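Asks: Fold the following for me, if possible:
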Amino acid sequence: MEIIKALKRNVEKDYGFKIKKWKVIKNVKNSSLVVQIVTNNGKKYALKNLYLTRARQQFIAKSEQLLADRGVKLASPVLTHNGELLMEYNKNPYVLYQWIDGKSASLRNQEDLEAIVEAMARFHQASKQLQYPDDMKIYGHEHWENEYKERIKTMRKWSKEHKSSDSGNAPLIKKYIGFFQKMAYKALQELQNSRYESYFNSEASAKSLVHGDLHSNNVIDSKNEKVLIDFEDVRYDLPSKDLLRLFSMYSKNHSFQGKTFSGMLEKYEGYHKLSSEIKKLVLIDFMFPHIFERLLRKKKYIGMENKELKHRLKQEKKKAAYVYEKYFSNNQGTGG
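Replies: The predicted structure is shown next:
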């Protein structure tokens, strides 16, 4: 294909090597293109086009570069001959990355969970006070209150639309949705009474980055190290966004236990200590039923086996109940 030939020529020109092998790993139209490149001298790279704006891709690649400079183990972006983080072709930004050999990290037990949490906490800690170019757009998460309200609407809308439905997994969801709506409102109320507004309006340099999609498949076991990959959702936000994602993956195959949850937070704070205000916000976010709402919004429950869905809903309920009872039911804040 002529387009591919032209893209290859651009890569060779901008990075100064000859391509020996070109293997498409992922190709989703207008979403993502990932290619493994092997050069004539045997070096391996990953070429990515995420069909993002130049500003967004610049922020991602610069964040990765700054984090790598601080010792975070990740797939580092490779500079072009002109010292640029991006290569443009056909009006799309491409980034070339070091290829990381290894296997996806496992989540077989609590030890595996805490090993990834340690890598996560080290990354969050290292991301503070990063210095971006003055003209670079800095990306953060939307205001949590707006997010919570929109996700509450999802649950209310689902309840209304499935009021008379008894097919598929609808009866099982109905059994749990009242509890999750209750937790959502409690989390929203706690958020409104917290110091989140002060955090949200603070300078980005005082906050930490989050990966945005930190699950075990985006962590590579390479040379006895945990290496983070795929930072396309990186942004400034609170640590709960990464902790939630990882813990939800762990809970797919494990029953919720308070000691595992507490152990995860303890391991995290061993490498990235949280203030009492920030920890409270993290716990509020764990109380909010993000995973349940996502199942509804993205219709993930359709076609899911009833047994699997029941397990996931049960674990989410146990987690939310544990967080509420331990940290919020008696206005204990983050103590106790």
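
Asks: Going by C-alpha atoms from here, please, whenever you check contacts or count neighbours.
Replies: Will do.

Asks: and the closest residue to residue 232 other than its chain neighbours, how many neighbours does it have?
Replies: With sequence-adjacent residues excluded and distances taken as C-alpha to C-alpha, 6 or more residues apart in numbering, residue 232 is closest to residue 60, at 6.3 Å. Other residues near residue 60 number 22, with proximity taken as other C-alpha atoms under 10 Å.

Asks: Return the distance of residue 60 relative to residue 162.
Replies: 40 Å (C-alpha to C-alpha, to the nearest Å).

Asks: just residue 48 next, same as before
Replies: Using C-alpha to C-alpha, we find residue 48 at a distance of 41 Å from residue 162.

Asks: Could you check which of the two is surrounded by more residues?
Replies: residue 48 (20 against 14).

Asks: can you map out the strands along this structure?
Replies: Ranges of strands in the chain, per DSSP state E, are 19-28, 32-39, 44-49, 77-78, 87-89, 92-98, 103-104, 209-210, 219-222, 225-228, 235-236.

Asks: Let's see this one next, to set against the first:
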Amino acid sequence: MGSTARSVKRTDIDEPRLAELIQHHYGLTIESSETIGGIIRLETDQGRYALKRVRPRAEDRWLLIEELGSYTDETDLLYIPRPVRTKRNLLTINGFHSRYVLLDWIEGEPFLIRSKRDWGLAARLLAEIHRASRSIMESSEQVNIPKAIAWSKDWDKMKKQMHLYHTAASWATKTHDMDQLWLRHSPYIEGMIDAALSYLERIGGDEVCRDTLRYSQLCHGSVYARNFLVDEQGYLQLVDWDRLEVDVRSRELASFLQYAYGKTRNAETIPVILAAYQDVSSLTEAEYALIYARSILPDRSIRILNQIYGGQTVPLEQAEIRFRRELNKEEIKEQWLRTYPTQVEEAFGVKIPRLEWLS
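Replies: Predicted coordinates for the structure are as follows:
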């Protein structure tokens, strides 16, 4: 362990005494640092590490990541970087302006998803992760799993929140362009939440969802191309685990399938991804319908509206642009909702209910 902190290249993350912070908590001497994609890459006398901001109220999430990483250490094919504990065995540390977690750095190259085969490889990795999560969650004491899976309750809260945002925009003494845009589209967003709730009830409600907990109980939460890389051994890995969620795999598959369709505009990616996933772990007929139910929910639009009106973390001059972007994605998703039941029936012989107005 080094005993003195050397001079450190300043990063755009405002931690003016970064070297002293890392030395005090980990006994590591920083030789250089660089900000890359929202993290600080640290070159130290003990090797290379990543320092990442911890989101508010995310301590339990990092405990789950640690457990999942411990489990996957037993396999050569799947690696999830665990948080490095401090000298006092703490999981996270307080900086001057943020809270941080230290992770081992994964060496690798970006995985460029360019073909159906690439989408299939990504889907197989996702299935491996979901399968691993089932094993560690059976013994985890970090969360009450059944109570955490309540889609209908969560969606009903979303609906009420959207109604409050609509009321606030309506009553505003001075409305902005964003308010006018939201007021025009709020009936659609609220209507899609209603449609998702009705569809979920039609296929059996939360009980059907909970029945699938035996297959997976954790979702990575950010399965996008930018978070895949090929490590030095040639294995595909997923990074950026700080959006880990306790939920069934149908939620993540819905998100990944929509993402793939948005990138390719090719309905054939649907059976490619689902078939590759099932090379590792089979899906039940109920899960095909749960994927569809989750896809009806306009969750990305809801997220940005929460940021604009709830947390007010989006500057006013950016709000309209960002919401329009999500509305465009909703239009693309509507095309996906039309084709998904057909693709599933033709490829796997599974017939699921459709949204009547999309038939």
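
Asks: TM-score for these two?
Replies: TM-score for the superposed chains, counting by TM-score structural alignment, normalised by the length of the first structure: 0.73, backed by 317 aligned residues with a C-alpha RMSD of 4.2 Å.

Asks: Please name the residues that touch the residue nearest to residue 232 of the first structure.
Replies: 231, 232, 233, 234 (C-alpha atoms under 8 Å, 6 or more residues apart in numbering).

Asks: Dump the residues you listed into CSV; add distance to residue 225 of the first structure and neighbour count as well.
Replies: Output for these, formatted as CSV (distance: C-alpha to C-alpha, whole Å; neighbours: other C-alpha atoms under 10 Å):
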residue, distance to residue 225 of the first structure, neighbour count
231, 18, 19
232, 21, 17
233, 22, 14
234, 21, 22
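
Asks: Using TSV, please lay out these together with distance to residue 6 of the first structure.
Replies: Putting these into TSV (distance: C-alpha to C-alpha, whole Å) gives the following:
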residue	distance to residue 6 of the first structure
231	27
232	25
233	29
234	30
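
Asks: Going by distance to residue 210 of the first structure, which of the residues you listed wins?
Replies: Here the nearest of these to residue 210 of the first structure, counting by C-alpha to C-alpha, is residue 234; it sits at 5.6 Å.

Asks: Next up, the contacts around residue 36 of the first structure.
Replies: Contacts for residue 36 of the first structure (C-alpha under 8 Å, 6+ apart) come out as 21, 22, 23, 24, 25, 44, 45, 46, 47, 99.

Asks: Kindly tell me how buried the fourth one is, as a neighbour count.
Replies: Counted with other C-alpha under 10 Å, residues neighbouring residue 24 of the first structure total 12.

Asks: One more: the third one?
Replies: A total of 11 residues lie near residue 23 of the first structure under the criterion other C-alpha under 10 Å.

Asks: Roughly how far does it sit from residue 262 of the first structure?
Replies: 43 Å.

Asks: What's the match for residue 136 of the second structure in the first structure?
Replies: Under the alignment defined by TM-score structural alignment, residue 136 of the second structure corresponds to residue 130 in the first structure.

Asks: Which residues are in contact with the nearest residue to its match once chain neighbours are set aside?
Replies: Spatial nearest neighbour of residue 130 of the first structure, excluding adjacent residues (C-alpha to C-alpha, 6+ apart): residue 205 at 6.3 Å. Residue 205 of the first structure sits next to 128, 129, 130, 131 when contact means C-alpha under 8 Å, 6+ apart.

Asks: hmm, try it at 10 Å
Replies: 127, 128, 129, 130, 131, 132, 236 (C-alpha atoms under 10 Å, 6 or more residues apart in numbering).

Asks: I'd like to know which of the residues you listed are buried.
Replies: Those of the contacts of residue 205 of the first structure that meet the buried threshold are 127, 128, 130, 236, by 16 or more other C-alpha atoms under 10 Å.

Asks: out of those residues, what pair is the most spread apart?
Replies: The most widely separated members of those are 130 and 236, with 11.1 Å between them, by C-alpha to C-alpha.

Asks: Between those two, which contacts overlap?
Replies: In contact with both residue 130 of the first structure and residue 236: 204, 205, 206, 207, 208, 209, using C-alpha under 10 Å, 6+ apart.
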